[in-house]
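>>> Predicted model and sequence below, questions to follow.
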Amino acid sequence: MKRTRALGRGLDALIPLEDQPGGTVFMCPVDSITPHPEQPRQRFDPQRLAELVQTIKEKGVLSPVLVRSQGEGYQLVSGERRWRAAKLAGLRQIPAILREVSDREALEISLIENIQREDLSPLEEAKAYQALLELYNTTQEELAGRLGKDRSTLANSLRLLKLPKSAQEALERDEITAGHARCILSVKADQQESFLKAILARGLSVRGAEELARALNKKPQKPSIKKRELPPELAWVREKLRSSLSTQVKIQHGRRKGAIIIEYYGNQDLERILKLLGLSPR
């Protein structure tokens, strides 16, 4: 009976072991293996890798990696974290299963294995989804169904690829979260760089970033009267305050009275500004 290949059901659903020749496990020299160049996971958490190294030292590699022939050695199809940990543990050989798969099949297995493990970074996951869309030339809705994911989950993940490069780098360095990233995408493109800088400078939570985004996206009211230009000395004060407090500052100046308006975005941002002004409550 012919099997249908499917996504989201594990590696056996992609390449059933009993349907492929050479399915036995063999001990493969660690140094003869090279990683897959299109591996979606680019970062390996040092702490989790160290824990796996310790487990391998105590119990060995319990699950074989999947490899294919490449020149005089082998290329990893899946299991790079186990291979890296085995090298760090000082192993010379690692259990492996040899599969002669095409470039397309190798990429497919690598992408889906990592998505199923759910330990990719947000940006790595988005890139994996994009690669699968291109690989299958399919729609987001169809891919979501085949992976067993909600379409909205897949769409929100893919939106991260529209972030400016600086925001993508901040997300990869864990300086911001995926929640922050979605806030950045909610403002105009020409405001996204400065919005990211504001999040980092103020240490805004996702909720604080959402409040700031709402403020930026709020349509300004049309002034009923023509604005009067500030005297140069007050314009200088306004700019110094904006720079020192990392927030929007307005000065209203009249003949007999005026006002200085300092904007803040949430309680966290208010506490930050009060502290800068030396007014932080004890």
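Sure thing, it's come through.
>>> Please count neighbours and contacts with C-alpha atoms only from this point.
Fine.
>>> Run through the strands of the stretch 101-250 of the chain in chain order.
Using DSSP state E, counting those that start in this stretch, the strands found in the stretch 101-250 of the chain span residues 249-253.
>>> Now do the helices in it.
Applying DSSP state H, counting those that start in this stretch to the stretch 101-250 of the chain gives helices spanning 103-117, 122-136, 140-147, 151-159, 165-172, 178-185, 192-202, 206-217, 232-245.
>>> Go through those and pick out the most buried.
Mean neighbour count (mean count of other Cα atoms under 10 Å) peaks for helix 178-185 among the helices of the stretch 101-250 of the chain, with a mean of 20.
>>> Run through who's touching it.
122, 160, 162-163, 167, 171, 192, 195-196, 205-206, 209-210, 213 (Cα atoms under 8 Å, 6 or more residues apart in numbering).
>>> quick check: angle from that helix to helix 151-159?
70 degrees (axes from the mean of the first three to the mean of the last three Cα atoms, to 10 degrees).
>>> roughly how far is helix 178-185 from the heart of the chain?
10 Å (Cα atoms, centre = their mean, to the nearest Å).
>>> Stretch 46-60 too?
Averaging C-alpha positions (Cα atoms, centre = their mean) puts stretch 46-60 25 Å from its chain's average.
>>> then this one, side by side with the first:
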Amino acid sequence: MSRRALGRGLEALIPQPAAAREGVRMVAIGDLRPNPKQPRKAFSEEGLESLAASIRNHGVLLPLVARPTAHGFEIVAGERRWRAAQRAGLKEVPVLVRQVEEAESLELALVENLQREDLNPIEVARAYEQLQEERGWTQEELAAAVGQSRPAVANLMRLLQLPRQVQQQVRDGALTAGHARALLGLPTAAEQCRLGAEVEERRLSVRQTEERVRRLRRAARGRKRPPQEAGGFAAQRRHLEEQLRRSLGTRVHIEGDAARGRVELHYHSSEELDALLERLLPG
């Protein structure tokens, strides 16, 4: 799919009302499967119940988009409608069946959710990362494909550098993307987690959080750095991550310091996991 088509979003797949509804058919609920690369991982219970009530009264007004597979159909766009239709007791739903390559499914699912503002910042960042890795795009190319500025894309993807605890706070809505970006100004994951918990507990604004970060950094400059930091491990971390990424062919994240920490290896499919294991366990 071209970037022009991706920028147009679902218009590239769903015909306008005046157009003939060729390709739209009723498909049994059980024959549909969610897209495993769906960017959105969390669905609001309240939102699903509200949509289910609407579907009971009015039906599914906008067809889902799905691609045929060996065992039925994989949803490209409309998983939320599919889930709500099940709650509403529907046996089948209208589906626009199109031949869509697997790599394009992620793009279209991302566009649909972005247009509806359904994704939290961490989900968007992970989807951007996955698109970039699968397509081999630069950040400039990725930004053009999703209709965002390069700085906006870069700032969002930086949130993936935060520890899991803070990322979960963003997913849950306890912290905004602005809070999370401010926490990136702290040098260690432990400090980021501590301040993240304080921000949530005290309900600090983004501006207050930024001021707390500045104070913590000033205080840290007045203290002697720990030996492992003085040895330059923090400065080496990104270089080590890049070396491992090139060697293993996947994104690598290192948390901790020179004495203790954790190395995370990322994969997005069983094929990528197999390839990673072959590199780690040769022979």
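That came in fine, so what should we check first? Because the structure is predicted, anything quoted here is derived from the model rather than measured.
>>> Quick check: the helix or strand hosting Arg56 of structure 2 compared with structure 1, mean distance?
Using DSSP states H and E, Arg56 of structure 2 falls within helix 45-58. In the superposition with structure 1, the average deviation recorded for helix 45-58 of structure 2 is 1.6 Å (mean Cα distance after the TM-score superposition for structure 1).
>>> which outside residues touch that helix?
Contacts of helix 45-58 of structure 2 with the rest of the structure, by Cα under 8 Å, 6+ apart, involve Arg80, Arg81, Arg83, Ala84, Ala85, Arg87, Ala88, Gly89.
>>> Can you flag the buried ones in these?
Arg80, Arg81, Arg83, Ala84, Ala85, Arg87, Ala88 (16 or more other Cα atoms under 10 Å).
>>> what would those residues look like in a markdown table with secondary structure?
Formatted as a markdown table, those follow (DSSP: H, G, I helix; E, B strand; the rest coil):
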| residue | secondary structure |
| --- | --- |
| Arg80 | helix |
| Arg81 | helix |
| Arg83 | helix |
| Ala84 | helix |
| Ala85 | helix |
| Arg87 | helix |
| Ala88 | coil |
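>>> ok, these vs Ser44 of structure 2, which is closest?
Taking Cα to Cα as the measure, Ser44 of structure 2 lies nearest Arg80 of those, at 9.6 Å.
>>> Now do the closest one against Arg8 of structure 2, distance only.
Arg80 of structure 2 is 21 Å from Arg8 of structure 2, where distance means Cα to Cα, to the nearest Å.
>>> How about Ser54 of structure 2?
27 Å.
>>> Then Lys37 of structure 2?
20 Å.
>>> Looking at those two, which has the bigger crowd around it?
Legend: neighbour count by other Cα atoms under 10 Å for Lys37 of structure 2 and Arg8, higher for Lys37 (19 against 15).
>>> Aligned against structure 1, show me the partner of that one.
Matched by TM-score structural alignment, Lys37 of structure 2 corresponds to Glu38 in structure 1.
>>> who's in contact with that match?
Leu107.
>>> Recalculate using a threshold of 6 Å.
If you count contacts by Cα atoms under 6 Å, 6 or more residues apart in numbering, Glu38 of structure 1 has none.
>>> Am I right that it is in a strand?
No. Using three-state DSSP, the assignment for Glu38 of structure 1 is coil, not a strand.
>>> measure it to Glu118 of structure 1 for me?
Taken as Cα to Cα, the span from Glu38 of structure 1 to Glu118 of structure 1 is 18 Å.
>>> What of Glu233 of structure 1?
56 Å.
>>> Then Gly79 of structure 1?
14 Å.
>>> Could you check which of the two has the larger neighbour count?
Legend: neighbour count by other Cα under 10 Å for Gly79 of structure 1 and Glu118, higher for Gly79 (18 against 11).
>>> among the helices of the stretch 101-250 of structure 1, which is nearest Gln75 of structure 1?
helix 103-117 (9.6 Å).
>>> returning to what we had before: from the contacts of helix 45-58 of structure 2, pick the one nearest Glu134 of structure 2.
So of the contacts of helix 45-58 of structure 2, ranked by how close each gets to Glu134 of structure 2 (Cα to Cα), first place is Arg80, at 24.7 Å.
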